[in-house]
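Novice: Pasting a predicted model and its sequence here:
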Amino acid sequence: MTDSTSREPGTPAQGGADGDELPPGYKRSGLRNPAGAVRGMGAAALGLQGVVLLLAIQPIRVLGDGAGAAAIWVLVALTVVCFALCGMMRRRWAWTAGTVVQGVLVLSGFLHWTLFALGVIFTLVWLYVLYVRRSILG
């Protein structure tokens, strides 16, 4: 066992058997790099969304009515934005931009009903990602 004097400087107290207490408001996530894990989860969600949006082009093209071409262009634009945001998750504004992408996808449901359905699904996924981000990073 190690005592509280043998830990590295700047390392928060572990709490538990050696009697050290955690600072108020400090939540232990158990991850070596919590911020990196959260960024990876956000990038994975946006990457998956980009792939699904790419795959949605063909059904919208086949089922599309007069607004099918506009819906496809919106899909292509949102796909590019999703993939671009995957690499920018280190920046604080990328999280806000990811939220805006979800809103734009839901609003594009006026062009085609499948875009609304995808928007609702990925908005729920994004809300879960934001919940996990807040619970891990505070």
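Specialist: Okay, I see it.
Novice: From now on I want contacts and neighbour counts done on CA atoms only, so please keep to that.
Specialist: Noted.
Novice: what separates the residue nearest in space to the middle of the chain from Val74, distance-wise?
Specialist: Centroid-nearest residue in the chain, with CA atoms, centre = their mean: Gly42, separated by 2.7 Å. Separation of Gly42 from Val74 (CA to CA, to the nearest Å): 22 Å.
Novice: Check Val62 too.
Specialist: Using CA to CA, Val62 is found at 16 Å from Val74.
Novice: how about the longest helix anywhere in the chain: buried residues?
Specialist: Secondary structure of the chain per DSSP state H: the longest helix is helix 113-137. If you call a residue buried by 16 or more other CA atoms under 10 Å, then helix 113-137 has these buried ones: 114-116, 118-120, 122-123, 125-126, 129-130, 133, 136.
Novice: do the same with stretch 48-60
Specialist: Going by neighbour count (16+ other CA under 10 Å), the buried part of stretch 48-60 is 48-50, 53-54, 56-57, 60.
Novice: okay, now the one to match up with it:
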Amino acid sequence: MTEVKPSGLRNPEKAVRGLGAAALSLEGLTLLLGIAPIRMLGTGHPTAAIIILIVTALAAFTLAGMMGRPWAWPAGGVLQIVLIAGGLAHWMIAAVGVTFGLAWLYVLKVRRTILS
């Protein structure tokens, strides 16, 4: 008798990796799009904020490509914490961190549901 997967997906691990990669890719794109408004507003510490945005966007894209590794999932959570701490340079970075942190919690919940 064939084993029935509870999620109904042919390859649940691959589907979950795709979801995590999509979330991190969207986050990286959002971070890069945040450069222009922060530069134009000039409030807070714009140079530090732009550096934080670029570094965290690169980290998000790198993690999106590494979702097959088990350490990439907790690293995605650490990225959200780093962004929230980046609010010291500009409050909008913390807002992105909170928003995508909540999205990341949902991704982890979906992952747990599908893979259990």
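Specialist: Right, received. Where do you want to start? Predicted model only: the values in this text are computed from it and were never measured.
Novice: quick one: TM-score?
Specialist: Once superposed, chain against chain, the TM-score is 0.95 (TM-score structural alignment, normalised by the length of structure 2); 116 aligned residues with a CA RMSD of 1.2 Å.
Novice: The longest helix of structure 1 aligns to what range in structure 2?
Specialist: Mapped onto structure 2 using TM-score structural alignment, helix 113-137 of structure 1 covers residues 91-115.
Novice: mind listing the helices for structure 1?
Specialist: With DSSP H as the criterion, structure 1 has helices at 34-55, 57-63, 68-86, 92-107, 113-137.
Novice: Can you verify my assumption that Phe100 of structure 2 contacts Leu26?
Specialist: No: the pair Phe100 of structure 2 / Leu26 is not scored as a contact, 9.3 Å apart, by CA atoms under 8 Å.
Novice: hmm, back to that, mean offset of the longest helix of structure 1 relative to structure 2 (after superposition)
Specialist: Here the mean offset of helix 113-137 of structure 1 against structure 2 after fitting is 0.5 Å, by mean CA distance after the TM-score superposition for structure 1.
Novice: Is it possible to get TSV of the helices of structure 1 that adds distance to Lys27 of structure 1?
Specialist: Converted to TSV, the helices of structure 1 look like this (distance: least, CA to CA, whole Å):
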stretch	distance to Lys27 of structure 1
helix 34-55	11
helix 57-63	43
helix 68-86	27
helix 92-107	21
helix 113-137	8
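Novice: neighbours around the counterpart of Leu24 of structure 2 in structure 1, how many?
Specialist: Counting by TM-score structural alignment, Leu24 of structure 2 lines up with Leu46 in structure 1. Neighbourhood size, Leu46 of structure 1 [other CA atoms under 10 Å]: 27.
Novice: same thing with Thr11 of structure 1?
Specialist: Residues within reach of Thr11 of structure 1, counting by other CA under 10 Å, total 7.
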